[in-house]
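**Student:** Any chance you could fold what I've pasted below:
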Amino acid sequence: MTSTPLAVRPALLLGVPNRITLVRTVLAMTVATIAFRTGDMAWLVLGYFSYWFGDSLDGWVARRRNEESLSGAVFDIVCDRACSFLLAAAFMATFPWTIGPLAIYLVQFGVLDTMLTFSFLLWPWLLSPNYFYKVDRPIYMWNWSKPAKALNTAAVVISLVVAGQTGAEWLPYTVAIAALVVKVVSSYRLITILCGTRQAAPGEAR
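**Tutor:** Next up, the predicted model:
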């Protein structure tokens, strides 16, 4: 006999937000592939724009339609990594001098940030990392508040573009290392909360 929760899962998986996530991922990865082959900065910029715009759109639609779900959150997180990794690879292939700062970025985003982002699953009543302030506001503010999301990837990419125009190659290293430090501090705080050696500090999103 099929239970009610199982019966509604296909509807959530095929909902409008997840369709947007799928389309924006295919679009961003297609553009990233073109950028990889052509070595054209314009394609890289378009790839990041389609990734960031689509990532904002699917979350906004999910909230407006009241269609947020665990499956949608996990799908979104996986798609974000797929887009970021291919775009970073295209950047490194086009501009070899970006390999250093992007390697640091990939460690923090691909490993530490992924672990942190999936940690919301440890609290079954959370629908996504966007509600992690209900568990611990500092970790939320450092990682999933609007400014933190904007800085997590955008700051590194913008610093690379600025460095390419000005020759300030130290800038993306500084930004990438700063982001890495935030992830290390956040991970340590999360571990101490999970181990019971630190009290979580839930609060409001603000």
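
**Student:** contacts and neighbour counts: CA atoms only from here.
**Tutor:** Noted.

**Student:** Walking through this structure, point out its helices one by one.
**Tutor:** Along the chain, counting by DSSP state H, helices occupy 4-13, 16-38, 41-64, 70-94, 99-107, 113-118, 137-143, 146-166, 170-195.

**Student:** now for those, which one comes closest to L126?
**Tutor:** Nearest to L126, of all the helices of the chain, is helix 70-94, at 8.3 Å by CA to CA.

**Student:** Looking at the helices of the chain, which is nearest to L127?
**Tutor:** helix 70-94 (5.4 Å).

**Student:** Grab the most central residue of the protein for me.
**Tutor:** Per CA atoms, centre = their mean, the C-alpha nearest to the average position across the chain is that of D80, at 5.3 Å.

**Student:** which residues does the closest residue to F132 other than its chain neighbours contact?
**Tutor:** In this structure, F132 finds its nearest non-sequential neighbour in Y140, 5.5 Å apart by CA to CA, 6 or more residues apart in numbering. Residues in contact with Y140, defined by CA atoms under 8 Å, 6 or more residues apart in numbering, are 129-133, 205.

**Student:** ok, back up a step: possible to save the helices of the chain as a markdown table with distance to W125?
**Tutor:** Formatted as a markdown table, those follow (distance: least, CA to CA, whole Å):
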| stretch | distance to W125 |
| --- | --- |
| helix 4-13 | 15 |
| helix 16-38 | 20 |
| helix 41-64 | 16 |
| helix 70-94 | 10 |
| helix 99-107 | 29 |
| helix 113-118 | 14 |
| helix 137-143 | 16 |
| helix 146-166 | 22 |
| helix 170-195 | 16 |
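
**Student:** Before we compare anything, build this one as well:
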Amino acid sequence: MTTHDTLQPLAPAAIAHPGPFLTVPNAVTLVRTAVAVVLGLAALTHADVYLLLAAYAVYWIGDMADGWTARRLGQETRAGAAFDIISDRACTAVAACALVVIDPQALVPVTAFLLSFMVLDTMLSLAFLCWPVLSPNHFHVVDRTVWMLNWSPAAKAANTAGVIGALALGQYDAALACVVVIGAVKVWSLARVVELVEGSRG
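**Tutor:** Below is the predicted model:
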């Protein structure tokens, strides 16, 4: 269901100048990304599962913290949203590589997951820039179905935690099946977003 009629556009200045950049949530994003990547690289180098768990913990807790501070302090910005999306990919890529080093049997589902997350999900997450909304978290005002499937709390949890949880339990086939389902959702969502973009130009 498209809700263009309820879309509250940002002021032109907010689109032309998507900052400010020096905000508390951006600082949180920077710190949690740096720490998670360092821990992930250490886990990769030493094939240490505990360092990998620490990397994921910093990544996930920090990802929740930067979003919470942005909303709490009224510091949501389009630049911050893009920074968060890019930082998530850095954390995920390093942690995924460490996971394969620690558990080579995870290679196939992790490769499929990375392709889905780094390509499909990145394109989808950055699609909010085509509309005057602050971030993917506000995409429900553009299309509620796409938002529900990708950025609702349940969808965010399933996007990574479901796959990583299955891998942690050694359920490689289940992890791959989860990736395939998530990938199919992403492909449908991207097709829907392209349709919306083309429709908005018509």
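
**Student:** TM between them?
**Tutor:** Remark: TM-score between the superposed chains equals 0.88 [TM-score structural alignment, normalised by the length of structure 2]; 186 aligned residues with a CA RMSD of 1.8 Å.

**Student:** Which of the contacts of Y140 of structure 1 ranks first by neighbour count?
**Tutor:** Per-residue neighbour counts (other CA atoms under 10 Å) across these peak at F132, which has 26 neighbours.

**Student:** if I line the two up, what does it land on in structure 2?
**Tutor:** Structural correspondence for F132 of structure 1 with respect to structure 2 (TM-score structural alignment): F139.

**Student:** for I191 of structure 1, same thing?
**Tutor:** Going residue by residue (TM-score structural alignment), I191 of structure 1 aligns to V194.

**Student:** what do you get for W52 of structure 1?
**Tutor:** Going residue by residue (TM-score structural alignment), W52 of structure 1 aligns to W60.

**Student:** got the contact list for L27 of structure 1?
**Tutor:** The contact partners of L27 of structure 1, by CA under 8 Å, 6+ apart, come to 47, 50.

**Student:** What's the match for it in structure 2?
**Tutor:** For L27 of structure 1, the aligned position in structure 2 is V35, judged by TM-score structural alignment.

**Student:** So V179 of structure 2 versus A82 of structure 2, what's the distance?
**Tutor:** Shown here: V179 of structure 2 relative to A82 of structure 2, a distance of 24 Å by CA to CA, to the nearest Å.

**Student:** These two: which is more packed in?
**Tutor:** Each of V179 of structure 2 and A82 had its neighbours counted (other CA under 10 Å), and the higher figure belongs to V179 (26 against 20).

**Student:** Isn't the more buried one up against V163?
**Tutor:** Yes. The pair V179 of structure 2 and V163 passes the contact test of CA atoms under 8 Å, sitting 6.8 Å apart.

**Student:** Overlap of the contact sets of these two?
**Tutor:** When contacts are counted by CA under 8 Å, 6+ apart, V179 of structure 2 and V163 have F113 as shared neighbours.

**Student:** what number of residues lie near the alignment partner in structure 1 of A90 of structure 2?
**Tutor:** When the two structures are superposed using TM-score structural alignment, A90 of structure 2 falls opposite A82 in structure 1. Around A82 of structure 1 sit 16 other residues, with neighbours defined as other CA under 10 Å.

**Student:** related to what we said a few turns ago, roughly how far does the residue nearest to the centre of structure 1 sit from M29 of structure 1?
**Tutor:** With distances taken as CA to CA, D80 of structure 1 is found 10 Å from M29 of structure 1.

**Student:** Give the equivalent position in structure 2 for G110 of structure 1.
**Tutor:** When the two structures are superposed using TM-score structural alignment, G110 of structure 1 falls opposite M118 in structure 2.

**Student:** Equivalent analysis for V182 of structure 1, please.
**Tutor:** In structure 2, the residue paired with V182 of structure 1 according to TM-score structural alignment is V185.

**Student:** Contacts only, for that match.
**Tutor:** Contacts were defined as CA under 8 Å, 6+ apart; by that measure V185 of structure 2 touches L149.

**Student:** repeat that for 10 Å
**Tutor:** With contacts defined as CA atoms under 10 Å, 6 or more residues apart in numbering, the neighbours of V185 of structure 2 are 120, 146, 149-150, 179, 191.

**Student:** now F75 of structure 1
**Tutor:** In this structure, F75 of structure 1 makes contact with 13, 18, 21-22, 69, judged by CA under 10 Å, 6+ apart.

**Student:** now for these, which pair is the farthest apart?
**Tutor:** Largest separation among the contacts of F75 of structure 1 by CA to CA: L22 and S69, giving 15.3 Å.

**Student:** Which one of those two is surrounded by more residues?
**Tutor:** Neighbours were counted for L22 of structure 1 and for S69 using other CA under 10 Å; S69 has more, 20 against 17.

**Student:** Quick check: closest non-adjacent residue to that one.
**Tutor:** Counting by CA to CA, 6+ apart, L127 is the residue found nearest to S69 of structure 1 once chain neighbours are left out, at 5.8 Å.
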